[in-house]
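Enquirer: Provide a 3D model corresponding to the input given below.
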Amino acid sequence: AALTVAAGLVAAVAAAPVPSARAAAAATLDAVVELTPDNFAAEVEGPAAGRVFVEFYAPWCPYCQRLEPTWNALPSKLAAAGVATKIARMNVDTYTAYGQAYGVTGFPTLMLFQDGRPVGQKTGLIDMAAAMKYAGVKDTGALASLGGPDPAPQMNLVLSGAQVDSAMKELSALRRGVEALPESERAAAVERINAVENMFAKRSL
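Expert: Model prediction:
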């Protein structure tokens, strides 16, 4: 959101020292980044974006509302643990094209990006221990101090376009091989192949 500066403070602001790039980066990591179409590419998909953990949410969703305190506190928790993962959120009830592009079918959808590419995804409410693990905190040190068992299973893998293309080619070969099966087995095999193909549906903005 834009900041409005009162006229009497303009001179003081102009005279203030310009923060260093490192300080600016630290400030970004200490707060949740609100994503819009104007900054999504730079904050998430850019070559220098690094590791970004994004919550795709809808304001009316009760699970998103329950997650909000955890999500707001997550940047400072990660900073204390020495993990430089950027935490961000995007309202895909407003920016629906992004929800469609990244396959959001439930709220909240939490997606981990690495160097501009989605590498993991989880849908639903999680606690702080799980959020920290997904964001890159190991099960030792800061995370272990939270106590309890392993806080969360692995995130669902998000495949790259090249990986999807390769998988689709393999499925096409399997489909051709199914034709040689007895008719009693063919329908079930085709159904399984169709289900897997649906999982590999690609989306793009």
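
Enquirer: From now on I want contacts and neighbour counts done on CA atoms only, so please keep to that.
Expert: Fine.

Enquirer: residues near residue 22, how many?
Expert: Other residues within reach of residue 22 by the criterion other CA atoms under 10 Å amount to 9.

Enquirer: ah, wrong one, I meant residue 73
Expert: Using other CA under 10 Å: residue 73 sits among 15 other residues.

Enquirer: ok, it to residue 138 distance?
Expert: According to CA to CA, to the nearest Å, residue 73 stands 18 Å off from residue 138.

Enquirer: Same question for residue 71.
Expert: Using CA to CA, which is the criterion applied here, residue 71 is 18 Å from residue 138.

Enquirer: And for residue 132?
Expert: 8 Å.

Enquirer: How about residue 10?
Expert: Distance check for residue 10 against residue 138: by CA to CA, it reads 45 Å.

Enquirer: for comparison, sequence B:
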Amino acid sequence: MAKKSFTELINSPGMPVLVDFYADWCGPCRTMAPILEQMAAQHQGKLKVIKIDVDRNPAAAQQYHVQGIPTLILFHKGQPVWRQSGVVPGPQLNQVLAGYVGS
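Expert: Purely as a prediction, here's the structure:
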């Protein structure tokens, strides 16, 4: 399977894409990982979750002005519709996602 570009990934038709900008050395990023796995499982088929390592992909982080990590950005039809830096608790993230993934 060919590797898709970041732009191709966030332009997923009909499905919102949650992007986690993170780094392996970041403690709060490690805290966020199981929350994101839970969201991906809970909204399987309705939401795509992508992790972008800012050390390996500085251009993508720069393009979206990511200053701190973790930073989550929710894309809907290729457009950023929500963003938050820092750890986002599962219930709060679920509330945000509910408006885009349906129930």
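
Enquirer: coming back round to it: ok, residue 71 and residue 138 of the first structure, which is more surrounded?
Expert: Higher neighbour count among residue 71 of the first structure and residue 138: residue 71, with 23 against 14, using other CA under 10 Å.

Enquirer: if I line the two up, what does that one land on in the second structure?
Expert: Residue 71 of the first structure maps onto residue 36 in the second structure when the alignment is built from TM-score structural alignment.

Enquirer: Which secondary structure state does its match sit in?
Expert: What DSSP: H, G, I helix; E, B strand; the rest coil gives for residue 36 of the second structure is helix.

Enquirer: give the contact list for the residue nearest to the spatial centre of the first structure.
Expert: Centrality entry for the first structure: nearest residue to the mean C-alpha point is residue 111, 1.9 Å, by CA atoms, centre = their mean. Contacts for residue 111 of the first structure (CA atoms under 8 Å, 6 or more residues apart in numbering) come out as 53, 54, 55, 56, 118, 119, 120, 121, 122.

Enquirer: Out of those, give me the two with the largest separation.
Expert: The span of these, defined through CA to CA, is set by 56 and 119 at 15.0 Å.

Enquirer: Please say which of those two ends up with more neighbours.
Expert: Shown here are residue 56 of the first structure and residue 119; by other CA under 10 Å, residue 56 has more neighbours (25 against 17).

Enquirer: Where does that one sit: helix, strand or coil?
Expert: Reduced to three states with three-state DSSP, the structure at residue 56 of the first structure is strand.

Enquirer: Next up, the contacts around it.
Expert: Shown in contact with residue 56 of the first structure (CA under 8 Å, 6+ apart): 89, 90, 91, 92, 99, 104, 107, 108, 109, 110, 111.

Enquirer: Enumerate every residue touching the counterpart of residue 45 of the first structure in the second structure.
Expert: In the second structure, the residue paired with residue 45 of the first structure is residue 11, using TM-score structural alignment. Residue 11 of the second structure sits next to 75, 76, 77, 78 when contact means CA under 8 Å, 6+ apart.
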